[in-house]
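Enquirer: Fold the following.
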Amino acid sequence: MQPFQHPPLQHTQRAQQQVREGLAEEERQARKRKKRFKILGVGLVVFMIWAGTKWTAQTEEIVKRQEELEMVQAQVDQAEEEQMELVYQVRRLHDKDYIAEIARSQLFLSRPGEMIFVPGE
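Expert: Modelled structure (predicted):
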């Protein structure tokens, strides 16, 4: 057996230098990855804030529009009821018996041969 021989010193230093350079390159790559993740994280947070504010604004707008719609629908319902009442009154005004009733009760008119009595106060 031969005794152990150390490799030349210059060769060992070069290997150590290469290892250090390799480690330094890995550290640079790791820092770049961290920087990318930070930028991506900040971008994601900014996007989430923007999306949240947009969603909130749109939700408020929808609620406002729904309230307006309910108010307008109530007005439409009321107008339809008034229209139905007016149509009913117009139909009644075409009825001769109804006209005679109004003439007697409001205008105190009478048919020939009738006498109208007004109660005293």
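Enquirer: From here on, just use CA atoms for contacts and neighbour counts.
Expert: Noted.
Enquirer: where do the strands sit along this protein?
Expert: For the chain, no strands are identified by DSSP state E.
Enquirer: Just give me the longest helix of it.
Expert: helix 9-93 (DSSP state H).
Enquirer: what's the spacing between residue 94 and residue 30?
Expert: Distance, residue 94 to residue 30, by Cα to Cα, to the nearest Å: 94 Å.
Enquirer: swap that for residue 110, please
Expert: Applying Cα to Cα to residue 110 and residue 30 gives a distance of 109 Å.
Enquirer: ok, now residue 50?
Expert: 30 Å.
Enquirer: Now show me the structure for the sequence below, then we'll compare the two:
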Amino acid sequence: MGLKKDKSAATSEVTSIRNDYVRSVERQEKRQQAHKVRLFRRLTVFGLLVLMASVWIGITVYNQSQTIAEKEQARAESLAALEQVEKEQAQLQEQIMLLNDEEYIAKLARKEYFLSDEGEIIFTLPKEEGENKEKAAEKE
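Expert: This next block holds a predicted model:
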């Protein structure tokens, strides 16, 4: 134990040599330290740029996905409307086909305009008129 105390006491009393070699080593160490600081700064700036680019890309992807979702919803609504219009068109085509049939036209005219065939008698029932008046009164 006595040796350790002597060595520590001896090292604290040692003065550093100030020659050209020692100064060049100190300058080299300072350059290396400055290089490490500059490297750290460059890496920090590069990391920030990468982070900003990542955030920008993320926001762009999110906005585009929202736009795509809106367009998909509009497309679905348009397809539903198209399907409804196609059904209506099919019904109208069927009605056109029926209107080209003379028997159908005759039946429609008898029903709508109370026309009769030869030998037919048309009766109107008073209950229907009373029911129509009651329904009209209920709606008001």
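Enquirer: Remind me what the longest helix of structure 1 packs against, helices and strands.
Expert: Applying 3 or more Cα pairs under 8 Å, 6 or more residues apart in numbering; DSSP states H and E, we find helix 9-93 of structure 1 packed against no helix or strand.
Enquirer: at 10 Å instead, please
Expert: Packing partners of helix 9-93 of structure 1 (3 or more Cα pairs under 10 Å, 6 or more residues apart in numbering; DSSP states H and E): helix 96-107.
Enquirer: Give me the mean distance between the helix it packs on and structure 2.
Expert: Once fitted to structure 2, helix 96-107 of structure 1 is off its aligned match by 1.4 Å on average (mean Cα distance after the TM-score superposition for structure 1).
Enquirer: what inclination does that helix have with respect to helix 9-93?
Expert: Helix 96-107 of structure 1 runs at 80 degrees relative to helix 9-93, counting by axes from the mean of the first three to the mean of the last three Cα atoms, to 10 degrees.
Enquirer: In structure 2, which residue range corresponds to helix 96-107 of structure 1?
Expert: Matched against structure 2 by TM-score structural alignment, helix 96-107 of structure 1 falls on residues 102-113.
Enquirer: Could you do stretch 52-64 of structure 1 as well?
Expert: By TM-score structural alignment, stretch 52-64 of structure 1 lines up with residues 58-70 in structure 2.
Enquirer: quick one, what contacts the residue most central in space within structure 2?
Expert: With distances taken as Cα atoms, centre = their mean, residue 66 lies nearest the centre of structure 2, 2.1 Å away. Applying Cα atoms under 10 Å, 6 or more residues apart in numbering to residue 66 of structure 2 gives the contacts 60, 72.
Enquirer: quick check, distance from stretch 121-128 of structure 2 to the centre of its chain.
Expert: 61 Å (Cα atoms, centre = their mean, to the nearest Å).
Enquirer: Could you report the separation of the aligned residue in structure 2 for residue 35 of structure 1 from residue 66 of structure 2?
Expert: In structure 2, the residue paired with residue 35 of structure 1 is residue 41, using TM-score structural alignment. Per Cα to Cα, residue 41 of structure 2 is found 37 Å from residue 66 of structure 2.
Enquirer: What of residue 95 of structure 2?
Expert: 44 Å.
Enquirer: again with residue 112 of structure 2
Expert: In terms of Cα to Cα, residue 112 of structure 2 sits 54 Å off from residue 66 of structure 2.
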